[in-house]
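In: here you go, sequence then predicted model.
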Amino acid sequence: MTAANPPAGVPDPDFHERLTALAEKRMAAGEVYGEAAADPVNLPMIRHWAAAMGDANPLHTDAEAAAAGVHGEIVAPPAMIQVWTMPGLAGPAGRPESAGSPIDDVLAALDAAGYTGVVATNCEQTYDRYLRLGERPVPATRLTGLSGPKRTALGEGYFVTWNVTWYSEGERVAEMLFRVLKFHPGERKTTPDTRQPYPLGPAVNDDTAFFWEGVARGELRIQRCADCGELRHPPGPVCPSCRSAGRTYVVASGEGEVYSYVVHHNPPIPGWETPFAVAVVQLPEGVRIVGAVVDCAPAEVGIGMPLRVTYRQKDDNLILPLWVPRET
């Protein structure tokens, strides 16, 4: 816990002390158990998740292959653990009547004080065993950290950390550490000759520099293995197929179609007006890329919608590849 003066833009001088006291109370409470999964672990949900993630492991979907495997039966992908108990629109596990979790009022207090911006900074999962069909895992959440206020490139904010542990049939099956930055967007001053700086610029490194250099030239570049020729996105240091570190790229056609999408309503995102649609775009080159769909209402976006890439200047230094409807 970091003691500090109240951050700029927060009128209540006692806010930090009250927030700290609230967080300490919630941390002292330890684990708070939620509702068991509304639906048991089931094959249809596994199939949908595996298709969306490109997980072709037959141990998760093929009964015959799973029976001959080490588990002797179908098991759920470990990384799917959070899916089973994610809250729906009506509340945790789709149930309006719920006690909530120990982080709810801490996050609500930050929202009320103007810390409406949010970005996830850490997600670390540990798996103890696989879930089998028919199990109903139970989540237990505990608040484990509050740090701030801290100055960041996005604005002053607090880092909030919590852990979720899932239990099934009396034993722990998985745990997740999750951390977000709740920040105060504030107002950025600009001169008449400059654009307002875009607050969520991409991280550019040795693996991604070629992509953003292409965007600046109006090219949608896809990484290709220099040895086996496989295309991959997002880009990475090593080919997942042949493990070669040799890399080159191809320039995609710039066309695609909506493979999957979400419409973002809340929380507010700096630089964007909600609601807006974000799609997983299937490219004819065989890879998928994530991007916002613009120049149409979110309600018009649908699976299979033909798109083409467009490039929009977000500030004086950043151009983003976005997607617009394509006439067929």
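Out: All right, it came through fine. Numbers count the residues shown, from 1 in each chain.
In: contacts and neighbour counts: CA atoms only from here.
Out: Fine.
In: all helices of the stretch 101-250 of the chain, in order?
Out: 104-112, 209-216 (DSSP state H, counting those that start in this stretch).
In: mind putting those in CSV, distance to residue 181 and mean neighbour count included?
Out: Output for the helices of the stretch 101-250 of the chain, formatted as CSV (distance: least, C-alpha to C-alpha, whole Å; neighbours: other C-alpha atoms under 10 Å):
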stretch, distance to residue 181, mean neighbour count
helix 104-112, 10, 15
helix 209-216, 25, 17
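In: before we go on, here's another structure to hold up against the first:
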Amino acid sequence: MTYEDRLQAFVGRTITPLTPGQDPVNVPMIRHWVEAMGDENPIYLSDEAAKAAGRPGIVAPASMAQAWTMRGYAATMASGPAHELTELLAEGGYTSVVATDSDFDFARELRPGDHISAEEVVESISPEKSTALGVGRFVSSLRTYRDGDGEVVATQRWRILRFRPKQATAPRPRPAVNLDNQFWFEAAKAHRLLIQRCAACATLRHPPGPCCPHCQSFDWDTVEASGSATLHSYVVAHHPKHPAFEYPLVIAVVDLAEGTRLVTNLVGVDAADVTIGMPLTLDWLDADPDLTLPVFRPAEER
């Protein structure tokens, strides 16, 4: 079976079976919603106002229909047909996603106490399309919302674009260079890592600044770092992705041997192998003719 056949086999398939929401329609959640949205219609929080408008009591905003059944991404994609479709799209390189449109049809208003369930059926998967975001496929599905008696209360036609992110073509974001730190970036172009030093008390400081935080002197000079460091802390960035970077991106705080700290990137190491306290050595990233930055890699074992 071809890849296209495997994709199209999902058309007409239920990828989310009828699943009840975790909680029934309730006033506290309605209150949070209308406050967040700035919706002051009194029928959502006042029985008196709702009855005056011809309702039997408080009703939920129609746009909340999806909210009563939504689960977290991990719970939604842990297993089952929805997970299988996502994995198949990723196999084709369509690893990024953006919602494109949602079309609701409401059968009746929801009231506190209603317990809503939802199911989702794939209606179509488009041929490969070229978009501004990248080459991808539009996946359209129909979600049907039912009450505790099985009656349809709303339907939602939902379309997303699964796409291959374009290759990195953007320049690395520019640092904020000013009169206080210009010397540091100029030295980096020559592959020299400088540390600002107070000329009065010899305290080292980074990031650069006009005044010593220790003795308040405005006089300073610099020393050149040896390039030896240890890892103080780090995070691994996965999303959102910027086209100038490669992911996963290891962002680190390193302790220089001289005693100051530096925010930088780790290179030459798998994110899974990064450990706090690991010895590091200086390397250089020549991002473009106008920007060179210090990065660090694991030091060779001696």
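Out: Yes, it's here. No experiment lies behind these values; they were computed from the predicted model shown.
In: what value does the TM-score take for this pair?
Out: With the length set by TM-score structural alignment, normalised by the length of the second structure, the two chains reach a TM-score of 0.54; 184 aligned residues with a C-alpha RMSD of 3.1 Å.
In: follow-up on the earlier one: looking at the helices of the stretch 101-250 of the first structure, which is closest to residue 179 of the first structure?
Out: Nearest to residue 179 of the first structure among the helices of the stretch 101-250 of the first structure is helix 104-112; the distance by C-alpha to C-alpha comes to 11.8 Å.
In: and the contacts of the closest one?
Out: 19, 22, 23, 116, 182 (C-alpha atoms under 8 Å, 6 or more residues apart in numbering).
In: let's see 10 Å
Out: 15-16, 18-20, 22-23, 26, 113, 115-118, 143, 146, 157-158, 160, 180, 182-184, 267 (C-alpha atoms under 10 Å, 6 or more residues apart in numbering).
In: now the strands: where do they sit in the second structure?
Out: Counting by DSSP state E, the second structure has strands at residues 14-20, 96-106, 117-125, 129-130, 135-146, 152-163, 194-198, 204-205, 220-224, 228-237, 249-256, 261-265, 279-288, 291-298.
In: same thing with the stretch 201-328 of the first structure?
Out: Per DSSP state E, counting those that start in this stretch, the stretch 201-328 of the first structure carries strands over the ranges 221-225, 231-232, 247-251, 255-264, 276-282, 288-293, 306-313, 319-325.
In: which part of the second structure lines up with stretch 170-187 of the first structure?
Out: Under the alignment (TM-score structural alignment), stretch 170-187 of the first structure falls on residues 150-167 in the second structure.
In: can you pull the contacts of residue 6 of the second structure?
Out: Residues near residue 6 of the second structure by C-alpha under 10 Å, 6+ apart: 85, 88.
In: please read the previous query as pertaining to residue 152 of the first structure.
Out: Neighbours of residue 152 of the first structure in contact, by C-alpha under 10 Å, 6+ apart: 158, 181, 183, 184.
In: hang on, the last one packs against residue 114?
Out: Yes: with contact taken as C-alpha atoms under 10 Å, residue 184 of the first structure and residue 114 are classed as touching, separated by 5.7 Å.
In: pick out whichever of the two has more residues nearby.
Out: residue 184 (26 against 17; other C-alpha atoms under 10 Å).
In: pull the contacting residues for the closest residue to that one other than its chain neighbours.
Out: Of all residues not flanking residue 184 of the first structure in the chain, residue 115 sits nearest, at 4.2 Å (C-alpha to C-alpha, 6 or more residues apart in numbering). Residue 115 of the first structure makes contact with 9-10, 107-109, 155-158, 181-186 under the criterion C-alpha under 10 Å, 6+ apart.
In: check residue 19 of the second structure too.
Out: 69, 116, 117, 118, 119, 120, 145, 146.
In: what do you get for residue 80 of the first structure?
Out: 45, 46, 49, 50, 131 are the contacts of residue 80 of the first structure under C-alpha under 10 Å, 6+ apart.
In: likewise residue 103 of the first structure?
Out: 22, 23, 26, 27, 32, 141, 142, 143, 144, 160, 161, 162.
In: recalculate using a threshold of 7 Å.
Out: Neighbour list for residue 103 of the first structure: residue 143 [criterion: C-alpha atoms under 7 Å, 6 or more residues apart in numbering].
In: hang on, the earlier thing: go through the strands of the stretch 201-328 of the first structure and name the closest to residue 77 of the first structure.
Out: strand 255-264 (20.0 Å).
In: packing partners of the closest one?
Out: strand 276-282, strand 306-313 (3 or more C-alpha pairs under 7 Å, 6 or more residues apart in numbering; DSSP states H and E).
In: how about 10 Å then?
Out: strand 276-282, strand 288-293, strand 306-313, strand 319-325 (3 or more C-alpha pairs under 10 Å, 6 or more residues apart in numbering; DSSP states H and E).
In: what's around residue 189 of the second structure, how many residues?
Out: Residue 189 of the second structure: 18 neighbours (other C-alpha under 10 Å).
In: that one contacts residue 182, correct?
Out: No: counting by C-alpha under 10 Å, residue 189 of the second structure sits too far from residue 182 to count as a contact (11.1 Å).
In: how many residues are close by the residue lying closest to residue 31 of the first structure once chain neighbours are set aside?
Out: Leaving aside its chain neighbours, residue 31 of the first structure sits nearest to residue 142 (4.5 Å; criterion: C-alpha to C-alpha, 6+ apart). As a burial measure, residue 142 of the first structure scores 22 neighbours (other C-alpha under 10 Å).
In: just tell me what residue 142 of the first structure corresponds to in the second structure.
Out: For residue 142 of the first structure, the residue aligned by TM-score structural alignment is residue 121.
In: that match reaches residue 145, doesn't it?
Out: No: counting by C-alpha under 10 Å, residue 121 of the second structure sits too far from residue 145 to count as a contact (11.9 Å).
In: list the buried residues for stretch 10-20 of the second structure?
Out: 10, 11, 13, 14, 15, 16, 18, 20 (16 or more other C-alpha atoms under 10 Å).
In: alignment lookup: the third one to the first structure.
Out: Using TM-score structural alignment as the criterion, residue 13 of the second structure maps onto residue 29 of the first structure.
In: returning to that earlier point: can you list the strands of the stretch 201-328 of the first structure in a markdown table and add mean neighbour count and distance to residue 54 of the first structure?
Out: Shown next, in a markdown table, are the strands of the stretch 201-328 of the first structure (neighbours: other C-alpha atoms under 10 Å; distance: least, C-alpha to C-alpha, whole Å):
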| stretch | mean neighbour count | distance to residue 54 of the first structure |
| --- | --- | --- |
| strand 221-225 | 21 | 18 |
| strand 231-232 | 20 | 12 |
| strand 247-251 | 16 | 22 |
| strand 255-264 | 19 | 12 |
| strand 276-282 | 22 | 12 |
| strand 288-293 | 20 | 10 |
| strand 306-313 | 18 | 21 |
| strand 319-325 | 21 | 22 |
